[in-house]
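> Okay, sequence plus prediction incoming.
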Amino acid sequence: MATIRLDQDPTKSAAALFKMGTATGPIAPLADRIDPKYRGALAALEKKSSVPADTLNKLKTWAAGMVLFGATAQTLGVNSADGVEEHLKAQFRAQNKPIEGLETLEQQLGFFDTMPEPEQRQFLEGVVDQKSDDAADFGKMLGAWKEGDEKGIAKSFDKDMKKSQALRNVLIARRNAHWADAIVQRLNQPGTQLVAVGAGHLVGTDSVQAMLAKLGYQAVRVE
């Protein structure tokens, strides 16, 4: 089985994030890196997080956005331990089956680290700009996922990504292309493998299936 995250250990993940995400030179305070209209929301979100403002100010913009996203996820009641991925991993471990990753934690963070600063700021503003209907939208996305509704899933992700095509390229397109290459390499090896990825990676013109098609492979949906 291949998963989109190799390690769910929060301590290890945080260490990697702060190691890669801490600026090595002078950097503007976080509030100065976003549109003034978002500064009040930023201050409120900083209070919700467990990270001091002084620490956030030393982070690269993308890293600060990821740290603060954790606070928004808590608001929505999202817990990575509840995901299908963790249940699959537990089943495989119980059967003593090997578990691999399509990317390492460092590679995943590296996609963010290569974003130009203007795009990092768009990402941060998207995290800070919480809407009153976010919880309802999240519920709709889960409903679409449960029903296997590709159009519904795509609609949810398109709403989140519409502010920045560059961000979509980082979060979805580039990673999907990387995963497709890894899957093709695995197909050249004997045996059967289950590949589990997030639903947002399986819809749209830059889905994993679309990337596989570019490499000459056809993915067929089975019920």
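Yep, that arrived. Numbers count the residues shown, from 1 in each chain.
> contacts, neighbours, all on C-alpha from now
Will do.
> Let's check: the centremost residue of this protein is which one?
L171 (6.0 Å; Cα atoms, centre = their mean).
> Which of the helices or strands spans the residue of the chain positioned farthest from its centre?
Distance from the C-alpha centroid of the chain peaks at P190, with 30.3 Å (Cα atoms, centre = their mean). Element membership for P190, per DSSP states H and E: none, as it lies in no helix or strand.
> In contact with the residue nearest to the centre of the chain, which residues are there?
Going by Cα atoms under 8 Å, 6 or more residues apart in numbering, L171 touches F111.
> mind running it again at 10 Å?
For L171, the contact set (Cα atoms under 10 Å, 6 or more residues apart in numbering) comprises Q108, F111, F112, M161, Q165, G200, H201.
> cool, A44 as well?
Contacts of A44 (Cα under 10 Å, 6+ apart): V128.
> And the helix or strand hosting it, what's buried?
If you go by DSSP H and E, A44 is part of helix 39-48. Buried residues in helix 39-48, defined by neighbour count with 16 or more other Cα atoms under 10 Å: R39, L42, L45, E46.
> wait, the third one sits on A64?
Pointing back at L45 there. No: with contact defined as Cα atoms under 10 Å, L45 does not reach A64; the gap is 11.2 Å.
> shared neighbours, those two?
Counting by Cα under 10 Å, 6+ apart, the residues touching both L45 and A64 are V127.
> nearest to A14, of the buried residues of helix 39-48?
E46 (16.6 Å; Cα to Cα).
> Quick check, that closest one in contact with V127.
No: applying Cα under 10 Å, one finds E46 not in contact with V127, separated by 11.5 Å.
> shared neighbours, these two?
Common neighbours of E46 and V127 (Cα under 10 Å, 6+ apart) are A64, V67, L68, A71.
> which helix of the chain spans the most residues?
Longest helix in the chain, counting residues (DSSP state H): helix 61-76.
> List the contacts of the following helix or strand past that helix.
Next helix or strand after helix 61-76 toward the C-terminus (DSSP H and E): helix 84-94. The contact list for helix 84-94, computed with Cα under 10 Å, 6+ apart, reads 1-5, 8, 80-81, 95-100, 194, 196-198.
> So which of those residues belong to helices?
With helices taken from DSSP H, there is no overlap with these.
> List only buried entries from those residues.
M1, A2, T3, I4, A196, V197.
> In contact with the fifth one, which residues?
Think A196. So A196 contacts M1, A2, T3, I4, V84, E85, L88, K89, G101, L102 (Cα under 10 Å, 6+ apart).
> helix, strand or coil for H201?
With DSSP: H, G, I helix; E, B strand; the rest coil as the basis, H201 sits in helix.
> Return the distance of the closest residue to it other than its chain neighbours relative to K214.
Among residues not flanking H201 along the chain, S207 sits closest, at 5.3 Å (Cα to Cα, 6 or more residues apart in numbering). With the distance defined as Cα to Cα, to the nearest Å, S207 ends up 11 Å from K214.
> Included below, for side-by-side comparison, is a second structure:
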Amino acid sequence: MKRLSLLSSLLLTALLGVGCASTPAAKPYSPVDTGHAFLWEVKDGRGRGGTAYLVGSIHMGREGELPLPPSMETAFAKSDALVVEVDVNKVDPASMQKLVMELGRLPDGQRLSQRLDPVTLTLLDRAAQRMGLALANLEPLRPWLVGMVLSVTELQKAGYQQGHGVDRAFLTRARDAGKDVLELETAEGQLRMLAGTPDALQDLMLRDQLRRTREAGAVLDQLISAWKAGDADGLAALILEGANDATYRPVYERIFFERNAQMATGVDALLAQPRTHFIVVGAGHVVGPQGLVALLQQQGHTVRQLTRTE
């Protein structure tokens, strides 16, 4: 029980990182400095008068590694409310830990190694050895939770923390400024989405994560380079690479594309209001042909990526 408590606490640290839980199989990447911020201005295209500023967030960072460009600060100051995937300030750790253990444990008498595809199990054993983890400690857990635990453990070892992510920075600013904070999803909803994923797809999600050849910290280093450069195409190529593989496409449908469609509907509703909303979601949800930028354009809204200084 103590071991499970520690693992569920690690999950809470990464709760906002569901969109990046399946880290990409990193390939060589050289940042292309576009002069832009990872920030888009969205103007309502249906005559209702709403405006939104859409930020692609890196959820975990090292202290001082994710400086906010002036245009983000300006856009936030002009906004009436902050909108995030999940407001972690509303999450009760004790209740969430209880839910994690309810949803993330296998039924008594079952073991992870009995349920995984042999290929996935071999990859998991190699990863556990590389990280110095005992595979026996993961046996009581469902594959979705194992993937989260491994990812967060690696990122924490590399010095990354959720407290230094972009969304947490704006949550702090919103609290200090007395701005309203709205959620596009909920912590419980994210957990139930993962837990409700069919077993075969959970196995595939874990295998997609384990098949990469570089550690999670090195992968996130690349994503941060793309974020700083405002390189939306480069970040999409990195984080959504696996979506081009027919075998792993269902993983990205579940983690990104289905949720992107739901988020786009929520943003469209916000644009119906004559207010300005500052929206912060994981960068992987913003980019690509099925990302929020593309979906909002398809809805008829005017979307423009801002420079770092405007």
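Cool, got the structure. It should be emphasised that the depicted structure is a prediction, and the values quoted were computed from it without experimental measurement.
> Can you lay out the buried ones among the contacts of helix 84-94 of the first structure as CSV showing distance to D32 of the first structure?
Output for these, formatted as CSV (distance: Cα to Cα, whole Å):
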residue, distance to D32 of the first structure
M1, 43
A2, 40
T3, 37
I4, 33
A196, 39
V197, 36
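> Next step: those restricted to strands.
With DSSP state E as the criterion, strands contain A2, T3 from among these.
> re the thing from before, closest to W179 of the first structure out of the shared contacts of E46 and V127 of the first structure?
Nearest to W179 of the first structure among those: V67, at 24.9 Å, using Cα to Cα.
> Quickly note the distance from that closest one to A14 of the first structure.
According to Cα to Cα, V67 of the first structure and A14 of the first structure sit 9 Å apart.
> neighbour count winner among the two?
Legend: neighbour count by other Cα atoms under 10 Å for V67 of the first structure and A14, higher for V67 (21 against 12).
> G139 of the first structure versus the more buried one, what's the distance?
Separation of V67 of the first structure from G139 of the first structure (Cα to Cα): 23 Å.
> cool, T24 of the first structure as well?
Per Cα to Cα, T24 of the first structure is found 40 Å from G139 of the first structure.
> got it, and E85 of the first structure?
19 Å.
> Between these two, point out the one with more neighbours.
E85 (18 against 13).
> can you name the residues of the second structure that the helix or strand containing R186 of the first structure overlays?
Per DSSP H and E, R186 of the first structure falls inside helix 174-187. With TM-score structural alignment applied, helix 174-187 of the first structure matches the range 258-271 in the second structure.
> Mean per-residue distance, that stretch versus the first structure.
For stretch 258-271 of the second structure, the mean distance from the matching residues in the first structure following superposition reads 1.1 Å, by mean Cα distance after the TM-score superposition for the first structure.
> Any buried residues in that stretch, and which?
Judged by neighbour count using 16+ other Cα under 10 Å, the buried positions of stretch 258-271 of the second structure are R259, N260, A261, M263, A264, T265, V267, D268, L270, L271.
> What of stretch 6-21 of the first structure?
Buried residues in stretch 6-21 of the first structure (16+ other Cα under 10 Å): L6, L17, F18, M20, G21.
> try stretch 133-142 of the first structure
Buried, per 16+ other Cα under 10 Å, within stretch 133-142 of the first structure: K140, M141, L142.
> How far off centre is that stretch?
Relative to its parent chain, stretch 133-142 of the first structure has a centroid offset of 17 Å by Cα atoms, centre = their mean, to the nearest Å.
> Then stretch 141-161 of the second structure?
Using Cα atoms, centre = their mean, the offset of stretch 141-161 of the second structure from its chain centre is 13 Å.
> ditto for stretch 188-208 of the second structure
14 Å.
> do stretch 265-282 of the second structure as well
Remark: stretch 265-282 of the second structure is offset 18 Å from the chain centroid, using Cα atoms, centre = their mean.
> And for stretch 6-16 of the first structure?
14 Å.
> now do stretch 92-99 of the first structure
Centroid displacement of stretch 92-99 of the first structure relative to its chain, using Cα atoms, centre = their mean, is 25 Å.
> returning to that earlier point: select only the buried ones of the contacts of L171 of the first structure in ChimeraX?
The buried subset of the contacts of L171 of the first structure, as determined by 16+ other Cα under 10 Å, is captured in ChimeraX by this line:
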select :108,112,161,200,201
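> thinking A213 of the first structure is in contact with I183, fair?
No: in this structure, A213 of the first structure is not within contact of I183 by Cα under 10 Å, at 12.0 Å.
> Distance-wise, check E41 of the second structure relative to P107 of the second structure.
E41 of the second structure sits 47 Å away from P107 of the second structure, taking Cα to Cα as the criterion.
> Comparing the two, which shows the higher neighbour count?
Neighbours were counted for E41 of the second structure and for P107 using other Cα under 10 Å; E41 has more, 17 against 12.
> residues in contact with that one?
Counting by Cα under 10 Å, 6+ apart, E41 of the second structure makes contact with 51-55, 75, 278, 293, 302-306.
> now the strands: where do they sit in the stretch 1-150 of the second structure?
Secondary structure of the stretch 1-150 of the second structure (DSSP state E, counting those that start in this stretch): strands at 36-43, 51-57, 81-84.
> Minimum distance to S9 of the second structure: which of those strands has it?
Minimum separation from S9 of the second structure across the strands of the stretch 1-150 of the second structure (Cα to Cα) falls at strand 81-84, 21.0 Å.
> Give me the residues contacting that closest one.
Taking Cα under 10 Å, 6+ apart as the rule, strand 81-84 of the second structure contacts 16, 52-55, 57, 76, 167-168, 170-171, 173-175, 178-186, 267, 270, 275-282.
> Which position in the second structure pairs with D158 of the first structure?
When the second structure is aligned by TM-score structural alignment, D158 of the first structure is paired with L240.
> Also E106 of the first structure?
In the second structure, the residue paired with E106 of the first structure is E188, using TM-score structural alignment.
> for K146 of the first structure, same thing?
Per TM-score structural alignment, the equivalent position to K146 of the first structure in the second structure is K228.
> quick one: its match and L194 of the second structure, what's the gap?
K228 of the second structure is 30 Å from L194 of the second structure, where distance means Cα to Cα.
> so how far does stretch 160-173 of the first structure reach from one end to the other?
Using Cα to Cα, one end of stretch 160-173 of the first structure lies 15 Å from the other.
> Buried residues, that stretch. List them.
For stretch 160-173 of the first structure, the buried set under the neighbour-count rule, 16+ other Cα under 10 Å, comprises M161, A166, L167, R168, N169, V170, L171, I172, A173.
> Could you report the distance from the fifth one to G25 of the first structure?
Read it as N169 of the first structure. Distance from N169 of the first structure to G25 of the first structure, by Cα to Cα: 27 Å.
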